[in-house]
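S.K.: Structure here, sequence nowhere to be found:
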């Protein structure tokens, strides 16, 4: 009754003043904690409720470039109520990566809600489960049979891609019998479709038909694949892209905003529905493949894909011998764990590879002397061969140098997140357990104390010559292409081979130039620097 009487006597003005008092108290407490934090570092001033979310929302790559230039090699931001320590020196990053007390992400309520945390490799901090999944990925992806199969699949898929380009080129020319066609097209769309297709086959044994889908949007002549398969695959690919966006969204945006702010909440709900669709799709693939394996007669040779390997792991059909980690024995994987591993494969093997090959093409167009030197190497290896093998790819040393230099100048990702599980000393400061570190890849790759003339595109800095004058990096974390430490990307050899094979095949058969040499790359910068469009002119090479 007393509370009811108080409510009755309060006016609107009283409620407003009460709200102002609560708000002022929150703001005072927020900045008091901020100003009295241990190890205060330079960085942009955070705002109540959102921290520094407004700073990173507009362009993540530009933000990380500005961090090192404006605040130095160690600085901080605040996101979702937590301090994030940004490191931009190889020595600091090496200290983090060499620690045994390390997690990829802090235990985030948002990542748990998304279903990303605790499964597979990328979001898994359960040591026993992560260690087994990691060992499985590393050994399974390095088996020669797996790598040889991936190279054969890439060759076969590139043939299909070439057929689509030839078809479109001839459709756009007046003489259909003339092989001297020219095609003006968005190479970014083709490479994103290609990598989606290849990782889908490698991961699940089934295609997404992404290149056929894109071809159908450009051509009056449709692909030979059924429309239903093409449309279904295209929908799945788009859902994977949305899921990658969701990981960053749920990691950085707090629960209050996701649950109670209408516009932000609608976005969160969209990502959650997208998650449910992906889970349903992958569960169907897993159950279908399980049934196929169970019905196989004894002695039937298994196809080489990740899904098959994951299903038969630790069963009588398993021939990988990946059964024990230390003294721990593992049971066959449940569907939820298999799904997590497949999502990791799709997430790591699509956009990053597609964007990397786009960057490579862009810089080769900008630097014709580098392109000519690369073509000479490709021609010397490709001579009298229809397809390249894994052994051939290992000889493309200058192509490999181009990949590394392109990754330095235009990195696929902007940062790597790591979280220390014990008190540690980094960059001369002692940090409490669960401190979150952002390893600033952009800052390291453009640091003038790490690289001479960092603004210059120069693959020779990575080119190993035969006279022994190898140009080794002073610190292995001066170039961060695939992360590092125990959580280094297990698919790095597969990614490098795919890039080398795409470069060799593309430039062996085609001339390529930018439609507009003065137009900058159209990039959306988030978790990765995603190329949205890159118009090129393709024509067959006349040897």
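M.R.: Alright, I've got the coordinates. Keep in mind the model is a prediction, meaning the values are calculated, not measured.

S.K.: make it CA atoms for all contacts and neighbour counts henceforth
M.R.: Fine.

S.K.: Would you mark the buried spots in stretch 477-497?
M.R.: 477-485, 487, 489-492, 494-497 (16 or more other C-alpha atoms under 10 Å).

S.K.: Pull up the distance across that stretch, start to finish.
M.R.: The straight-line separation of the ends of stretch 477-497 (C-alpha to C-alpha, to the nearest Å) is 21 Å.

S.K.: Likewise for stretch 104-122?
M.R.: Stretch 104-122 has an end-to-end distance of 7 Å (C-alpha to C-alpha).

S.K.: Now that stretch: buried residues?
M.R.: Within stretch 104-122, the residues scored as buried using 16+ other C-alpha under 10 Å are 104-108, 110-111, 114-122.

S.K.: do the same with stretch 530-538
M.R.: Buried-residue list, stretch 530-538, by 16+ other C-alpha under 10 Å: 530, 531, 534, 535, 536, 537, 538.

S.K.: and here's the other structure:
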């Protein structure tokens, strides 16, 4: 009898303390629905929390306060409010959310870049990322790699002419190959089984990091694995660790031999840069092997999954909007012609294609929620936001706000060309369009992602017709859970070369 009585007392105490705390702070906090004891508002969320947050904000306003279990949260759903948090009060909201089971396991104890606390280590890693991999010089240096992977992508699709193709998988392969070669000089043709394993790890990681784990939000459940997260996390971590240990070992051996013989492997990739710092006796910031693996995990997940899902959503919208697709083809044929494949340098001369990509990112942002956490208390828009409050910026909802977007549920790229709107950018300066975030923790890979998405979506438009099997020739538009915004079901359609003769066979 003692244990049930003790448990009842514990629950009663938590309920009482929670109710008293919320009543005392009710006038200071943003509005929100009434929560339940212990679980707070967890019962209101679905596998796609950005959609549920949007529904709640319609009733309670642009800034709402929720308790996800014992974790206080603020959800922001308008551009004006997002600007207050991300710009006016940026210094108070520069941290990522506190420790979660998934992030801690997959980032080797927060030794990565994306989820590292704001501070000297994070600043060093961002500088390294921007200067050594994602800066203009490095992007120019790796242009031949991206071009080659685009040609290989077109070749793979062409070889499957008349077959049903999973374009979700093809886009993932394309993105993974580009990022892997820029990061570790690894190409899928070198070890296809290992490459497939790495793509699966990336997809599984993006899914688990984006899922709500109840043990992260209800403190007395932290020792329990009610949803089976820990088991899956251990498997994913082990799979990634095994592959990375082999790659690092082989690279260290190659570097040792080159040092002995005076040889060289050409220009450095990201792994070489990280190993240079690791081997430096007096580095600006000391890195160990786990730091290297955590950083590479970041680059693979952030650079692979986001570009792939953006291209897939763009293709889905084009299939469902044949008028837009035909207009895009007319522009590409007019500017590029039919004797060569589209290049990155052509994108500046394809304003309608640029508008299609912006419209895709507006309706289907790869990161539907921006995650931050307050490092100190702040008063924002008249509301008191305590320290250690988790902040969600609902990018998905902001992109569908009728205050800023006429007919927001309509896929209409023309909105980015008409009335002088061509200057509306996606790089964090216009808060009603922030697919890459904004401020100091904005995604550093925006330039790379835009190059990859534009040129490869253009290549598919230029080179192929797409026949959707079954139904009415349309594809469904349901979403699946994840830290990115994957489609619930991949696009399966038959590619049909639209140019005869096919002009690019000499490339293969």
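M.R.: Nice, thanks for sending it over. Just so you know, these numbers come straight off a predicted model, no measurement behind them.

S.K.: TM-score for the pair, please.
M.R.: A TM-score of 0.86 describes the superposed chains when it is computed by TM-score structural alignment, normalised by the length of structure 2; 487 aligned residues with a C-alpha RMSD of 3.0 Å.

S.K.: Residue 83 of structure 1: which of the buried residues of stretch 104-122 of structure 1 is nearest?
M.R.: residue 106 (11.4 Å; C-alpha to C-alpha).

S.K.: I'd guess that closest one is in a helix, am I close?
M.R.: No: Residue 106 of structure 1 is assigned coil when assessed by DSSP: H, G, I helix; E, B strand; the rest coil, not a helix.

S.K.: That one corresponds to which position in structure 2?
M.R.: Structural alignment (TM-score structural alignment) places residue 106 of structure 1 against residue 97 in structure 2.

S.K.: neighbours around residue 7 of structure 2, how many?
M.R.: Burial of residue 7 of structure 2 is recorded as 11 neighbouring residues (other C-alpha atoms under 10 Å).

S.K.: Check which helix or strand it maps to.
M.R.: Under the criterion of DSSP states H and E, residue 7 of structure 2 resides in helix 2-25.

S.K.: what's the offset of that helix from the middle of its chain?
M.R.: Relative to the centre of its chain, helix 2-25 of structure 2 is centred 38 Å away, using C-alpha atoms, centre = their mean, to the nearest Å.

S.K.: List the contacts of that helix.
M.R.: Contacts to helix 2-25 of structure 2, defined as C-alpha atoms under 8 Å, 6 or more residues apart in numbering, come from residues 37, 38.

S.K.: rerun at 6 Å
M.R.: residue 37 (C-alpha atoms under 6 Å, 6 or more residues apart in numbering).

S.K.: Quick check: the gap between residue 496 of structure 2 and residue 276 of structure 2.
M.R.: 47 Å.

S.K.: Hmm, I typed the wrong one, I wanted residue 42 of structure 2.
M.R.: Taken as C-alpha to C-alpha, the span from residue 42 of structure 2 to residue 276 of structure 2 is 46 Å.

S.K.: So for these two, which sits in the more crowded spot?
M.R.: Using other C-alpha under 10 Å as the criterion, residue 42 of structure 2 and residue 276 rank with residue 42 on top: 20 against 13.

S.K.: Please name the nearest non-neighbouring residue to the equivalent of that one over in structure 1.
M.R.: Using TM-score structural alignment, the partner of residue 42 of structure 2 in structure 1 is residue 53. Among residues not flanking residue 53 of structure 1 along the chain, residue 79 sits closest, at 6.3 Å (C-alpha to C-alpha, 6 or more residues apart in numbering).

S.K.: ditto for residue 126 of structure 1
M.R.: Residue 126 of structure 1's closest residue in space is residue 118 (C-alpha to C-alpha, 6+ apart), at 6.5 Å.

S.K.: Determine the longest helix present in structure 2.
M.R.: The longest helix of structure 2 (DSSP state H) is helix 229-261.

S.K.: Kindly check the end-to-end length of stretch 115-124 of structure 1 for me.
M.R.: 11 Å.

S.K.: ok, how many other residues are close to the alignment partner in structure 2 of residue 267 of structure 1?
M.R.: Alignment note (TM-score structural alignment): residue 267 of structure 1 maps to residue 229 of structure 2. Counted by other C-alpha under 10 Å, the residues lying close to residue 229 of structure 2 total 17.

S.K.: I'd like to know how far residue 229 of structure 2 sits from residue 303 of structure 2.
M.R.: 24 Å.

S.K.: same thing with residue 92 of structure 2?
M.R.: Distance from residue 92 of structure 2 to residue 303 of structure 2, by C-alpha to C-alpha: 27 Å.

S.K.: More neighbours: which of these two?
M.R.: residue 303 (24 against 19).

S.K.: which residue in structure 1 lines up with the more buried one?
M.R.: In structure 1, residue 303 of structure 2 lands on residue 349 (TM-score structural alignment).

S.K.: so the aligned residue in structure 1 for residue 148 of structure 2 is in which element?
M.R.: For residue 148 of structure 2, the aligned position in structure 1 is residue 156, judged by TM-score structural alignment. Per DSSP H and E: residue 156 of structure 1 is located in helix 144-171.
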